[in-house]
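> Pasting the sequence and the predicted model now:
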Amino acid sequence: MLSSLGFLEAIFWSVLQPHVFLLGAVTFLFFAAFFRRRSQKNYPPGPPGQPIFGNFFHLDFKQSHLAIQQFVEKYGNIMQLEFGSLTSVLVTGLPLIKEVLMYKDKNFLGRPVTPLREHGFKTNGLIMSTGQIWKEQRRFTLTTLRNFGLGKKSLEERIQEEAQHLVQAIMEENGQPFDPHFKINNAVSNIICSVTFGERFEYQDDKFQKLLWLLDEVTYLEASVTCQLFNIFPRVMNFLPGPHKKLFKYWEELKLFVAQVVEKHKSDWIPAETRDFIDAYLIEIEKHKSDTSSSFNEENLICSTLDLFFAGTETTSTTLRWGLLYMALNPEVQEKVQAEIDRVIGQSPPNMAVRESMPYTNAVIHEVQRMGNILPLNVPRAVVSDTTLAGYDLRKGTVILTNLTALHRDPAEWTTPNSFNPEHFLENGQFKKRESFLPFSIGKRVCLGEQLARTELFIFFTVFLQNFTFRPPDNEKLTEKFRMGLTISPVKYHIRAIPRA
């Protein structure tokens, strides 16, 4: 009898325990979140979150940067959001953004290392590294990029040459509708590839086209719902299939490509003849090989090179795709740009020296950046030590998001904030800088490729309109619909490029 009771008891507990465990875990997480909220007595206000998930379900992941604005109206220019155990603070308005990125920047220089990023990059590279690693990598990269032509005539000439390759590729479409996505990606990527890898890639190179496709996929996947759930439940999501597994696979393929290029460089490396960024980095590794605290190692070489490849391709090429779209949607603006090009440079190759003589073209490019809004909440920062902002206490590790969407669409700053209007950047016919225009961010962590990107945008865009008139296809309506990813890009579209006489 007793043995039977023991058997039944064992069955009972085998059925009950998983449920009890699950209920206990949920209860624990609920109270942990509750008491964490209660303990933050002087934290910014924000919408109340759900147990475990926080404000995760408050966001529309197809347009999260727009969905979040309704909460800004309710809770103000400094607002708290929680995603699982991750606390974020959204900062809105130029005075507060400048305080975070410039005046108090030493407290906000970190980058949040989410489980997603930790899985792929740890704390390596240029974009998401923090502290001494970031300082060493950034200082070295800026010096090396300058050595290889950043800000010099030689790099301008390289961009001019690539622009002509792209013109020829577009000419081959014979005025018929085509998708400009990967042609533009290839051309822009070739500039940073010539600096990092020491070579450019043909537009018909299947291997490189696959690489550009992988880059586009990771840009899209990393912002997906499933990948963001990985940041909340990394251990659980590790056992589940989904887009996050694709993301990890694609990042590894991209890293493998860079690793293979590095190995090729090592096989024919002559230290006295530095050909590109990878060669320069290999020299730096040799210099620091006896220093165990140095961040110069092969893993950081791969991650930093991949960061350059990503940043040097994605942001500029996406902006240019927005540019072609806005020209086709605003033919009267396109005509004015072409009239200025014809008057100032004719058929001569554009260069940065003539930009001041082309205020309307320059204003149009800036308006493309404002309306395209490709980094709507900027690259996130992290609080590096307990600090205060606008009278609120912020703990170390808090993620800081700067609301560039609100800044670039502020009706107090822009006459027609939601309409494409180059006059925003013109005053009495001359180009006008705007303090509330921060597509490259500001402060010590300002985009290190800003000068390169500005040069590429001006030369490529001017060459486009110098050689073509862009129109919608006869049977396709172009729209300003966007695709949400790490950047905001136009949805896939086709366009006609009519050669100009």
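The structure has been received and is ready for your questions.

> From here on, just use CA atoms for contacts and neighbour counts.
Noted.

> Could you check how far the nearest residue to Leu401 once chain neighbours are set aside is from Arg117?
Computed as C-alpha to C-alpha, 6 or more residues apart in numbering, the closest residue to Leu401 that is not its neighbour in sequence is Leu90, at 4.7 Å. Going from Leu90 to Arg117 by C-alpha to C-alpha, to the nearest Å gives 20 Å.

> Who has more neighbours out of these two?
Applying other C-alpha atoms under 10 Å to Leu90 and Arg117 shows that Leu90 carries more neighbours, namely 22 against 16.

> residues in contact with that one?
By C-alpha atoms under 8 Å, 6 or more residues apart in numbering, the residues touching Leu90 are Asn77, Ile78, Met79, Gln80, Leu81, Ile400, Leu401, Thr402, Asn403.

> hang on, the third one in a helix?
Spelled out, it's Met79. No - secondary structure of Met79 (DSSP: H, G, I helix; E, B strand; the rest coil): strand, not part of a helix.

> Run through the strands of the stretch 51-200 of the chain in chain order.
Secondary structure of the stretch 51-200 of the chain (DSSP state E, counting those that start in this stretch): strands located at 78-83, 86-91.

> ok, longest helix in the protein?
Counting residues, the longest helix in the chain under DSSP state H turns out to be helix 2-39.

> From the contact counts, what lies against that helix?
Packed against helix 2-39, as judged by 3 or more C-alpha pairs under 8 Å, 6 or more residues apart in numbering; DSSP states H and E, are no other helices or strands.

> How about Gln69: what's its closest non-neighbour residue?
The nearest residue in space to Gln69 (C-alpha to C-alpha, 6+ apart) is Ala406, at 7.5 Å.

> Put this next to the first one:
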Amino acid sequence: MEGLTLLFFWVALPGFLFSAVRRLISRRTKPKGRFPGPRLFPLVGRVHDVPRFSLWLKFKEWADQYGPIYYLRIADQRFIIVTDQQIADELLNKRGNIYSGRPQIRSLINHKQGPAYSALMDRHDIWRTQRKWAHSAMVEAYRHHFYGHVEMEMKRYLGLLLLDPARFYDYTREYCGRVMSRLAWDDATQGRLNGESADQTLHCMSVSGPITNTMTPLWHLPSFINPWYNFEIKREREQRAWWLNNYRLAKQRMLRGELPSDTWAYRYFEQLRRETGSDSLDQPEEKEVFASCMIGFLNLVGVVTISGPLKFFLMAMALHPEWQKKAQEEIDRVCGDRMPTMQDFADLPTVRACLKETVRWRSGVPLGVPHQAERDDEYRGVHIRKGTIILALEWGLNRIPSNYPDGDNFRPERWLEPGWPTYQEPLTRYPNFREGMAMHTFGWGRRTCLGQNIVDDETFVFGAATLWAFNLAQKTCPLTGQPVPIDTQATNSHVILEPLPYQIDIKIRSEERGKQVLEMYNEVRSKLKV
């Protein structure tokens, strides 16, 4: 072990020395102005006390000490941390032509070049083509409220929850994976694999994942002693092969006239036919890989962005029975003995407020998604060098006292009652995840997430239908009779979070409601290939 540590040191040392020399040279040309921030030590900056897990809490602690914009260096990487909405808007929206790059994630191979992960690419032709196509595909699907697949999969989810409520954690991610896989390829059976692939990808791109994401020189060790590089080679190869296989299976179905027109694969093949004037759908393998990655990533990202918030919602309802009861009373008044659908959206503001507050209270992206300066800039008299990472810290933005009073606590009334800064009318429209207050959750400027619409539909149907069918509560310890505690900040610490597994008590609200859930489950079994 001592020899391996020494090897790591000698591999890392040249990079640190080069970084130190470069910083000494750059000081001669840097303006005197600088942002405040924690003391930085030679070579390492603050790498020694930056946690790999729950990093946002440390960044928020420094924001409380140094103000709404501060400077940080971790080894040779420069950061500007922002916890003020106006500053974030000025940099990431109004100057989006400068701050729309993506930083290199060491443990993801060639992600900035593409074509695998459009949200992580630099702004180039591959990114522009994929983003334009994905935007059009998502808008068209939303126009039809995702063709009813959200409600169909929800009936399956409720049935599984009734039969085996202890597995709610796994079923929730699978529900998200099935909706996306149905929209992408017409194969919801791949929902579980989709969720697992998404989780593994997030691990590899997170600070809490491979140590090479923070100790980047280790990435350059020879492959025969580099487990991180070898793992990533295998993971990416298997993921791309899976996406390409799905593409080719869908292509064969399209040629046989069996692929449903409400899939993104069908949309792509129809476009290909128009552009080539040929029904063969033949393309060079390079273009097939491009298309399979474009659809595959759209499929994957819809899992990771929604699964976490839904798990936090179930947690919030179990911990706040008073709000669960208010939402259920509203659902019963509006829906009676039928499962809620998107048609009930306008009439269930309390449900929407609980969902909106869940995402504010326990954000799925508490660090925010990093933007990188694509060229030098100056802001408030301070020189910002090309390559600097700008983090609009979502955990901090969601706790600005003037916008979110009592920000550490779960308060859905902030979206429902006049007098709160976040209140908007009419309640038939607000709150939602498409527009209005607190939309910074979905990012900024040219890198804003394209998935607001599916988040809005999927979370609403999930929240309303689950509360229509079940009562959620904390588990009771059989020995003490006390509620089993839930750590609401225990997460996987990925770039996009899920809470760590927790236990809650899930019971059907009535015998009659249980019969309805089973009838709905049997109704969709054959259609969904359960």
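Arrived safely, thanks for sending. Keep in mind that this is a model prediction, so the values were computed, not measured.

> re earlier: among the strands of the stretch 51-200 of the first structure, which is nearest Glu162 of the first structure?
Of all the strands of the stretch 51-200 of the first structure, strand 86-91 sits nearest to Glu162 of the first structure, with 39.1 Å by C-alpha to C-alpha.

> What residues in the second structure pair up with the closest one?
Under TM-score structural alignment, the match for strand 86-91 of the first structure in the second structure covers residues 77-82.

> can you pull the buried residues of the matching stretch?
For stretch 77-82 of the second structure, burial by neighbour count (16 or more other C-alpha atoms under 10 Å) applies to Gln77, Arg78, Phe79, Ile80, Ile81, Val82.

> Tell me where the stretch 51-200 of the first structure has helices.
Secondary structure of the stretch 51-200 of the first structure (DSSP state H, counting those that start in this stretch): helices located at 64-67, 69-75, 94-98, 115-121, 131-147, 153-171, 181-196.

> so which of the ones you listed is the most packed in?
helix 181-196 (a mean of 23; mean count of other C-alpha atoms under 10 Å).

> Show where it falls in the second structure, residue numbers please.
Using TM-score structural alignment, helix 181-196 of the first structure lines up with residues 169-184 of the second structure.

> can you list contacts of the matching stretch?
Contact with stretch 169-184 of the second structure is made by 146, 149-150, 153-154, 157, 160-161, 187-195, 262-265, 295-296, 298-300, 302-303, 306-308, 310-311, 501-502, as judged by C-alpha under 8 Å, 6+ apart.

> And those, which of them are buried?
Burial by neighbour count, judged by 16+ other C-alpha under 10 Å, picks out 146, 149-150, 153-154, 157, 160-161, 187-192, 194-195, 262-265, 295-296, 298-300, 302-303, 306-308, 310-311, 502 from those.

> hmm, back to that, so which of the contacts of Leu90 of the first structure hold up in the second structure?
Checked against the second structure using both residues aligned by TM-score structural alignment, their matches' C-alpha atoms under 8 Å, those keep these contacts: Asn77, Ile78, Met79, Gln80, Leu81, Ile400, Leu401, Thr402, Asn403.

> Output those residues as TSV; include the columns neighbour count and distance to Ala453 of the first structure.
Below are these laid out as TSV (neighbours: other C-alpha atoms under 10 Å; distance: C-alpha to C-alpha, whole Å):
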residue	neighbour count	distance to Ala453 of the first structure
Asn77	20	30
Ile78	24	31
Met79	20	32
Gln80	23	33
Leu81	23	32
Ile400	27	25
Leu401	22	23
Thr402	26	21
Asn403	24	22
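
> Would you format those as CSV with distance to Val384 of the first structure included?
Putting those into CSV (distance: C-alpha to C-alpha, whole Å) gives the following:
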residue, distance to Val384 of the first structure
Asn77, 21
Ile78, 18
Met79, 19
Gln80, 17
Leu81, 18
Ile400, 11
Leu401, 14
Thr402, 16
Asn403, 20
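
> quick one: the helix ranked longest in the second structure to the first structure mean distance?
Ranked by residue count and defined by DSSP H, the top helix of the second structure is helix 285-319. Here the mean offset of helix 285-319 of the second structure against the first structure after fitting is 2.1 Å, by mean C-alpha distance after the TM-score superposition for the first structure.

> Could you check the angle that helix makes with helix 168-185?
Using axes from the mean of the first three to the mean of the last three C-alpha atoms, to 10 degrees, the inter-axis angle of helix 285-319 of the second structure relative to helix 168-185 is 150 degrees.

> Helix 285-319 of the second structure: how far from the chain's middle?
Between the centre of helix 285-319 of the second structure and the centre of its chain there are 7 Å (C-alpha atoms, centre = their mean, to the nearest Å).

> matching residues in the first structure for the very next helix or strand once past that helix?
Next in sequence after helix 285-319 of the second structure, counting helices and strands by DSSP states H and E, comes helix 321-335. Mapped onto the first structure using TM-score structural alignment, helix 321-335 of the second structure covers residues 331-345.

> Can you list the buried residues in the matching stretch?
For stretch 331-345 of the first structure, the neighbour count (16+ other C-alpha under 10 Å) marks Val333, Gln334, Val337, Gln338, Ala339, Glu340, Ile341 as buried.

> closest to Ala412 of the first structure among these?
Lowest distance from Ala412 of the first structure to these (C-alpha to C-alpha) belongs to Val333, with 24.0 Å.

> contacting residues for the residue positioned nearest the centre of the second structure?
Centroid-nearest residue in the second structure, with C-alpha atoms, centre = their mean: Thr305, separated by 3.0 Å. Thr305 of the second structure makes contact with Gly364, Val455, Ile496, according to C-alpha under 8 Å, 6+ apart.

> how do the residues you listed look in the first structure, which are kept?
Of the contacts of Thr305 of the second structure, the ones still in contact in the first structure (both residues aligned by TM-score structural alignment, their matches' C-alpha under 8 Å) are Gly364, Ile496.

> Now list the buried members of the contacts of Thr305 of the second structure.
Gly364, Val455, Ile496.

> how much space is there between the first one and Trp56 of the second structure?
Think Gly364 of the second structure. As for Gly364 of the second structure, its distance to Trp56 of the second structure is 12 Å (criterion: C-alpha to C-alpha).

> Mind listing the shared neighbours of those two?
Residues touching both Gly364 of the second structure and Trp56 (C-alpha under 8 Å, 6+ apart): there are none.

> before we move on, the earlier item: got JSON lines for the strands of the stretch 51-200 of the first structure, with distance to Arg483 of the first structure too?
JSON lines is the format used below for the strands of the stretch 51-200 of the first structure (distance: least, C-alpha to C-alpha, whole Å):
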{"stretch": "strand 78-83", "distance to Arg483 of the first structure": "22"}
{"stretch": "strand 86-91", "distance to Arg483 of the first structure": "22"}
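
> Out of those strands, flag the one nearest Ile442 of the first structure.
strand 86-91 (14.3 Å).
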